[in-house]
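Undergrad: heads up, no residue letters with this:
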């Protein structure tokens, strides 16, 4: 991506920012830590540095996706959970990509024709976790130190069963393929891409910007309302309308449309 050719994109996209947390890059500036800890008012916050040391005794500490170059063209599908996927017949198109990134509980079983069956990365937080197969990266989107503690617990002692709601005490996933989105990356998405609109970015929008950093071609499916303007999940029978809550749905929608217009993503 030749960012200098597009001032709009250049204002937002910072190629040097690392999306994934490692032991080497784990130190947080005080302003980032303060913002990150404020997202869910974690009154039980443990010492972040101590938790990170424990984290990388359990999970891999590898620098990922640094192989960008003219000889690489990694294609990625970011698959949201919108009801607009129903009847789309996008399944084969989605599965054709090198990486298929899904969010939260969005299932594939029973919906393969429309959403595909392949998942290489599933981005979750403790309150939305589901089991994944052995070939899928479980990618934690942490909103507080307790989320990192939960991840450790889910693969070791299994003693954390509650955050601000009840959560699964364990998860089936390949421990060697676990990844963690960097708190500084979440703030970068909020500051650079959303210009601090809303309280914090949605999982889907973080996933999209994550894809822009690790992929060469990004295709986006299952975002937005369905063809009659209803906001609901493709896997739910009731078509209840979802409110953006703490996310700025309008701001995220604007950015996604601009990315599509400017040829940085292909929006289906």
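TA: Looks like it arrived, so ask away. The model shown is predicted, which means the values in this text are computed figures rather than measured ones. Residues are numbered from 1 along each chain as shown.
Undergrad: drop to CA atoms for contacts and neighbour counts, all remaining ones
TA: Fine.
Undergrad: and stretch 241-260, how far apart are its ends?
TA: Start-to-end span of stretch 241-260 (C-alpha to C-alpha, to the nearest Å) is 25 Å.
Undergrad: Tell me the buried residues in it?
TA: 247-249, 251-252, 256, 259-260 (16 or more other C-alpha atoms under 10 Å).
Undergrad: how about the helices of the stretch 151-268 of the chain, start to end?
TA: Applying DSSP state H, counting those that start in this stretch to the stretch 151-268 of the chain gives helices spanning 183-188, 203-214, 249-261.
Undergrad: Isn't residue 40 up against residue 143?
TA: Yes: taking contacts as C-alpha atoms under 8 Å, residue 40 lies within contact range of residue 143: 6.8 Å.
Undergrad: distance of the residue positioned nearest the centre of the chain from residue 27?
TA: Nearest to the mean C-alpha position of the chain, counting by C-alpha atoms, centre = their mean, stands residue 207 at 3.4 Å. Here the criterion is C-alpha to C-alpha. By it, residue 207 lies 22 Å from residue 27.
Undergrad: Who has more neighbours out of residue 40 and residue 143?
TA: residue 143 (22 against 11; other C-alpha atoms under 10 Å).
Undergrad: try this one next to it:
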């Protein structure tokens, strides 16, 4: 009898050990495969995603849960909505020329120096070193907060803005980017009154309010020398045309357009149509690389097919379109493609 009881107890004990072993194995496997756990035991209040790798548990913010890179209704930089766009877009190229990317690749250097060839050559790096003693030379767009929405308006100079009534809508954006002359006084109802970024080259430059970033689009080393001079000694007064000897802008907000980014647009997007992309295209792709949502105003012809500027009374003043420097039709095609890919919203005006 005692022997039978001993055998029975041993059998029950073995069975209990076996069952507990199965439960432990199952629970361990479940922990490893469940994608989310309640993080209360970790002292948090959010859900935690278990991510494979060597870092263990990784707490995800809202962007991790939604899979979006921003808090906008549409995030320009998110892949997967257009194969055409994804095959062209390169987020690794900075639109700003800084201390960190001063050295241009040889092919970029050659291409850039031929845009407006100069009789006298200059060492670009030496020129930049001097310039970056006057202006920051940093990339202000390096870090993006995925829990915010950076909405940007790219405002062109087309006559189709006249009578559009877009002004209030334009002013509602975080960044408002304008180019060259682009007056706002007297046209506020149609083009808005605010500006955060103004893109110009030396021959089109004008004074700006202190709260506006001047983005210099350089076509030659002399342009870099000019901005350094215009913010200090005022010695340079002529490039291929008369330029302002002094410029009133906020030095801390001066940014330099990256020639490598310039060539990237020429190679990948406008595909060598025209000698080089227009200022409008340069600004548009700058926005596509630093913004979450991009809305485009004042590009293309007006409703009558005329190409002119919104501040001009002559509707037939758009002779720039006939120069052959830019391919306006192909650039219009690219804008249409971007709109169809849901990367931009285009407001056509009148």
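TA: Cool, the structure landed. Bear in mind that the values here come from a model prediction, so they are computed numbers and not experimental data.
Undergrad: quick one, what contacts the residue nearest to the centre of structure 1?
TA: 78, 101, 103, 123 (C-alpha atoms under 8 Å, 6 or more residues apart in numbering).
Undergrad: do you know how far the aligned partner of it in structure 2 is from residue 181 of structure 2?
TA: In structure 2, the residue paired with residue 207 of structure 1 is residue 283, using TM-score structural alignment. According to C-alpha to C-alpha, residue 283 of structure 2 and residue 181 of structure 2 sit 14 Å apart.
Undergrad: where exactly do the strands run in the stretch 151-300 of structure 2?
TA: Ranges of strands in the stretch 151-300 of structure 2, per DSSP state E, counting those that start in this stretch, are 151-155, 175-179, 197-200, 213-216, 255-256, 293-297.
Undergrad: Can you name the residues in contact with the third one?
TA: For strand 197-200 of structure 2, the external contacting residues (C-alpha under 8 Å, 6+ apart) are 175-180, 212-217, 279, 283.
Undergrad: Check the shortest one too.
TA: The set of residues that contact strand 255-256 of structure 2 without belonging to it, under C-alpha under 8 Å, 6+ apart, is 96-98, 135-137, 213-218.
Undergrad: Repeat that for the fourth one.
TA: Under the contact criterion C-alpha under 8 Å, 6+ apart, strand 213-216 of structure 2 has outside partners 196-202, 208, 249-250, 253-257.
Undergrad: now, among these, which is nearest to residue 112 of structure 2?
TA: Within the contacts of strand 213-216 of structure 2, the smallest distance to residue 112 of structure 2 is 11.9 Å, found for residue 257 (C-alpha to C-alpha).
Undergrad: Can you tell me what the closest one aligns to in structure 1?
TA: In structure 1, residue 257 of structure 2 lands on residue 181 (TM-score structural alignment).
Undergrad: Same question for residue 37 of structure 2.
TA: Match for residue 37 of structure 2 (TM-score structural alignment): no aligned residue.
Undergrad: counting contacts, what elements does the helix or strand harbouring residue 37 of structure 2 pack onto?
TA: Using DSSP states H and E, residue 37 of structure 2 maps to strand 36-38. Using 3 or more C-alpha pairs under 8 Å, 6 or more residues apart in numbering; DSSP states H and E, the elements in contact with strand 36-38 of structure 2 are strand 47-50.
Undergrad: quick check: the strand it packs on aligns to which part of structure 1?
TA: By TM-score structural alignment, strand 47-50 of structure 2 lines up with nothing in structure 1.
Undergrad: Which strands or helices does that strand pack on?
TA: Here strand 47-50 of structure 2 touches strand 36-38, strand 57-58, going by 3+ C-alpha pairs under 8 Å, 6+ apart.
Undergrad: try it again with 10 Å
TA: Applying 3 or more C-alpha pairs under 10 Å, 6 or more residues apart in numbering; DSSP states H and E, one finds that strand 47-50 of structure 2 contacts helix 2-33, strand 36-38, strand 57-58, helix 62-66.
Undergrad: can you tell me which residue in structure 2 aligns to residue 218 of structure 1?
TA: So residue 218 of structure 1 corresponds to residue 294, using TM-score structural alignment.
Undergrad: Hmm, its match is touching residue 335, no?
TA: No: using C-alpha atoms under 10 Å, residue 294 of structure 2 is not in contact with residue 335; the gap is 11.7 Å.
Undergrad: Residues in contact with both of these two, list them for me.
TA: With contacts taken as C-alpha atoms under 10 Å, 6 or more residues apart in numbering, the residues that reach both residue 294 of structure 2 and residue 335 are 284, 343-346.
Undergrad: The aligned residue in structure 2 for residue 141 of structure 1 and residue 180 of structure 2, how far apart?
TA: Using TM-score structural alignment, the partner of residue 141 of structure 1 in structure 2 is residue 217. Distance from residue 217 of structure 2 to residue 180 of structure 2, counting by C-alpha to C-alpha: 10 Å.
Undergrad: For the contacts of residue 207 of structure 1, give me CSV that also has distance to residue 71 of structure 1.
TA: Below are the contacts of residue 207 of structure 1 laid out as CSV (distance: C-alpha to C-alpha, whole Å):
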residue, distance to residue 71 of structure 1
78, 23
101, 23
103, 29
123, 28
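Undergrad: what do residue 217 and residue 180 of structure 2 both touch?
TA: Shared contacts of residue 217 of structure 2 and residue 180, counting by C-alpha under 10 Å, 6+ apart, come down to 199-202, 279.
Undergrad: Tabulate those (CSV), appending distance to residue 273 of structure 2 and neighbour count.
TA: Converted to CSV, these look like this (distance: C-alpha to C-alpha, whole Å; neighbours: other C-alpha atoms under 10 Å):
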residue, distance to residue 273 of structure 2, neighbour count
199, 22, 24
200, 22, 20
201, 21, 22
202, 24, 27
279, 14, 17
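Undergrad: Show me which pair in those is furthest apart.
TA: Among these, 202 and 279 lie farthest apart (C-alpha to C-alpha), at 13.0 Å.
Undergrad: Identify the contacts common to those two.
TA: 180, 217.
Undergrad: Please report the number of neighbouring residues for the closest residue to residue 268 of structure 2 other than its chain neighbours.
TA: Spatial nearest neighbour of residue 268 of structure 2, excluding adjacent residues (C-alpha to C-alpha, 6 or more residues apart in numbering): residue 88 at 5.8 Å. Using other C-alpha under 10 Å, residue 88 of structure 2 has 13 other residues around it.
Undergrad: same check, this time on the one 4 residues further on
TA: Number of residues near residue 92 of structure 2 (other C-alpha under 10 Å) recorded here: 7.
Undergrad: contacting residues for the counterpart of it in structure 1?
TA: Mapped onto structure 1 by TM-score structural alignment, residue 92 of structure 2 lines up with residue 16. Residue 16 of structure 1 sits next to residue 213 when contact means C-alpha under 10 Å, 6+ apart.
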